[in-house]
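> Below is the structure, and that's it, no one-letter string:
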């Protein structure tokens, strides 16, 4: 009997994960990760993790599996929270869920599990794993979940071969309704429980409120950039090489205060992200305003009217070598090589046709169609067929 440690979060997905593994004959241990107990940044009096750990414990009792809570809040603060504040301060938008999987669940947590003699770590992610022997070596593949509405492979886009080799995703072949039906039939307390919203493991915290704990409010202006802004209409130069062309089109527009009109005030450019509409509180325009750029040094938010505003769109982005990651190391490109893929720049976005271009200092991702709100700090992930091959942080 192989031993599996399941990250029991107190939700229906991880509950059914533990149930299925037990049914399949594994020796299952449930661990609840407590990743937060700094009340200074929790905005409500409710204590979500307590409720969740109770639910996890009740599920473990019902399944007759050992259960314990592990406190990872120190590592979580260091690796996720501090990083998030740092990124937002720089005007970038990090993805805590992707980091949480790479740094916590499949690193710190995995080490604890292996210390308990586990052969595998299992999570309730909607994705699948496959393996194939290539040139005498076992290669692990990360595949999209069967449920298109819930596919969570994007959140695991930073996993390594080593991490994948020890991971199990038992619900990847199922849809969410099927998972709920299994939970109901097994009489698990989490069967009807709503999916958690909020930061990975911190629970019911609204991101702006969370950020305000550490990043002080600072009043600045909101500037509206017209569609007639000169950089939108100027002719592209003649390029010496494909790389020059990619570099040109991956460069974001630069705006100054005098390029538009001041239409309002805000409490800190670092609270806003590209593509954001809510929270601007500026009226008087035919269509809503969207954030097209933030300048955290000057503390200015630049906006454009309507979701088809030119300032929102680019079709090329760049990833530096330092922030480039191949799940399939055997398929990594070398400078000069290209690869046709499908890619997404955020969770739940439908996959878009793109071509990867490897250059000396990184990788360009060139989309066939312009993408809205390409945001530095977020992850781009690329796929061939259903397999996620690699990812990188947008620079």
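Okay, I see it. Please read all numbers here as calculations on a predicted model, not as lab measurements.
> use CA for all of it now, contacts and neighbours both
OK.
> Return the residues in contact with residue 265.
219, 220, 221, 222 (C-alpha atoms under 8 Å, 6 or more residues apart in numbering).
> how would you label it: helix, strand or coil?
Secondary structure for residue 265, judged by DSSP: H, G, I helix; E, B strand; the rest coil, is strand.
> on that earlier part again, in JSON lines, list the contacts of residue 265 along with distance to residue 269 and secondary structure.
What follows is the contacts of residue 265, written out as JSON lines (distance: C-alpha to C-alpha, whole Å; DSSP: H, G, I helix; E, B strand; the rest coil):
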{"residue": "219", "distance to residue 269": "9", "secondary structure": "coil"}
{"residue": "220", "distance to residue 269": "7", "secondary structure": "strand"}
{"residue": "221", "distance to residue 269": "9", "secondary structure": "strand"}
{"residue": "222", "distance to residue 269": "9", "secondary structure": "strand"}
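> Counting neighbours, which of these comes out on top?
The most neighbours of any of these, using other C-alpha atoms under 10 Å, belong to residue 222, which has 24 neighbours.
> hmm, back to that, identify, from the contacts of residue 265, the entry nearest to residue 247.
residue 222 (28.6 Å; C-alpha to C-alpha).
> follow-up on the earlier one: looking at the contacts of residue 265, spot the one nearest residue 306.
Using C-alpha to C-alpha, residue 222 is the member of these that lies nearest residue 306, at 15.4 Å.
> Would you check how far apart the closest one and residue 276 are?
Distance of residue 222 to residue 276, given as C-alpha to C-alpha, to the nearest Å: 13 Å.
> Comparison target, given below:
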């Protein structure tokens, strides 16, 4: 009997994952991760950790498996929260869920599980693991979940071969309704429980208040840039090389106040992100205003009207070399090589046709169609068929 530690989160997905593993003959242990203590910034009653750990305990009791809580709040603060503050301060928008999987669930948590003699760690993610044989070695694949509506492989885009080797995803072959059905049949307390929203494990957080703990509010101006602004109608230069052209296509427009008109004030450019529409509190425009750029140095926000504003779209993005990550290391590109893939720049975005171009100092992703709101600090993932093969931080 192989031993599996399941990260029981108090939700229906991990509950059913534990049950399925038990059915498959594994020795199952349930572990609840406590990652957050500060209730002052969570919106009350929205998935407080106490209720979740209680539900996780009830599920473990029902299944008759050992259960304990591990407190990882120190590592979480260090690796996720501090990183987030850092990124926001630089004017980037981090993705805590992707990081949480790489740094906490499949690293700190996995090490605890292995120290308990576990052979594997299992989670309730909607994705699948494949195994290939290549040159006599086993190669692990991260595959999309069968439920296209719930596929969560994107959140695991930073995992390594070592982490995948020790991971199991028991519900990846199921759809959400099937998972709920199993939970109801087993009379698990989580069967009807709503999916949790918000930061990985913190629950629903009021982001501006959360950020204000570290990043002081400071008043700045909001500018609106007209869609017909000459900045969008400049002639394209001639390029000496493909790399030069890709650099041009992925570059942000350098906005200055002269390009727009003042339409309002904000409390800190670092609280806002590209493509954001809520929270600007500027009225009186024909179409809603979307953020097209933020400048944390001058504490300025630039906006444009409507979701088709030219300031929102770009055809390419760049990933700095240290932030290029291949799950399938055997497919890694060498400098000068390129690869056609499908890619996405955010969770739930339909996959887009793209080409990867690898150079010495990093990689460009060139999309067939211009993409809206490519956001620095977020992750781009690339796929071949139903397999997620790599990812990187948009720079």
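Yes, it's here. Since we're looking at a predicted model, the values are computed, not measured.
> Could you dump the contacts of residue 265 of structure 1 into TSV and include distance to residue 185 of structure 1?
Formatted as TSV, the contacts of residue 265 of structure 1 follow (distance: C-alpha to C-alpha, whole Å):
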residue	distance to residue 185 of structure 1
219	54
220	55
221	56
222	53
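> So residue 22 of structure 1 belongs to a helix, correct?
Yes: judged by three-state DSSP, residue 22 of structure 1 forms part of a helix.
> contacting residues for it?
By C-alpha under 8 Å, 6+ apart, the residues touching residue 22 of structure 1 are 28, 63.
> Mind doing that once more with 6 Å?
By C-alpha atoms under 6 Å, 6 or more residues apart in numbering, residue 22 of structure 1 lies in contact with nothing.
> Give me the number of neighbouring residues for residue 363 of structure 1.
Under the neighbour criterion other C-alpha under 10 Å, residue 363 of structure 1 is assigned a count of 24.
> For my notes, confirm it occurs in a strand.
Yes: assessed with three-state DSSP, residue 363 of structure 1 lies in a strand.
> who touches it in this structure?
Going by C-alpha under 6 Å, 6+ apart, residue 363 of structure 1 touches 318, 319, 357.
> Can you tell me which of those residues has the largest number of neighbours?
Busiest of the contacts of residue 363 of structure 1 [other C-alpha under 10 Å] is residue 318, holding 26 neighbours.
> How much space separates that residue from residue 130 of structure 1?
From residue 318 of structure 1 across to residue 130 of structure 1, the span is 29 Å (C-alpha to C-alpha).
> Residue 369 of structure 2 versus residue 11 of structure 2, what's the distance?
Distance of residue 11 of structure 2 to residue 369 of structure 2, given as C-alpha to C-alpha: 38 Å.
> what do you get for residue 338 of structure 2?
According to C-alpha to C-alpha, residue 338 of structure 2 and residue 369 of structure 2 sit 18 Å apart.
> and the two? which has more neighbours close in?
residue 338 (16 against 13).
> Distance from the chain centre to stretch 85-101 of structure 1, please.
In terms of C-alpha atoms, centre = their mean, to the nearest Å, the centre of stretch 85-101 of structure 1 is found 9 Å from the chain centre.
> Please apply the same query to stretch 170-189 of structure 2.
Chain-centre distance of stretch 170-189 of structure 2: 24 Å, with C-alpha atoms, centre = their mean.
> for stretch 209-224 of structure 2, same thing?
23 Å.
> ditto for stretch 84-102 of structure 2
Worked out by C-alpha atoms, centre = their mean, stretch 84-102 of structure 2 lies 9 Å from the chain centre.
> before we move on, what about stretch 13-31 of structure 1?
Distance, centroid of stretch 13-31 of structure 1 to centroid of chain: 25 Å (C-alpha atoms, centre = their mean).
> list the buried ones in it?
Judged by neighbour count (16 or more other C-alpha atoms under 10 Å), stretch 13-31 of structure 1 contains these buried residues: 13-22, 27-31.
> Ok, stretch 144-154 of structure 1 next?
So, applying 16+ other C-alpha under 10 Å, buried residues of stretch 144-154 of structure 1: 144, 145, 146, 147, 150, 151, 152, 153, 154.
> which residues are contacting stretch 278-297 of structure 2?
For stretch 278-297 of structure 2, contacts defined as C-alpha under 6 Å, 6+ apart pick out 91, 269, 274-277, 300-306, 311-312.
> Please repeat the previous calculation with a cut-off of 8 Å.
89-91, 255, 263-264, 266, 268-270, 272-277, 300-307, 311-312, 373.
> What's the PyMOL line that selects buried ones from these?
The buried subset of those, as determined by 16+ other C-alpha under 10 Å, is captured in PyMOL by this line:
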select buried, resi 89+91+255+266+268+269+270+272+273+274+275+277+300+301+302+303+304+305+306+307+311+312+373
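> now the helices: where do they sit in the stretch 151-300 of structure 1?
161-165, 176-185, 207-212, 230-233, 242-250 (DSSP state H, counting those that start in this stretch).
> most packed of those?
Neighbour counts (mean count of other C-alpha atoms under 10 Å) averaged over each of the helices of the stretch 151-300 of structure 1 peak at helix 161-165, with a mean of 18.
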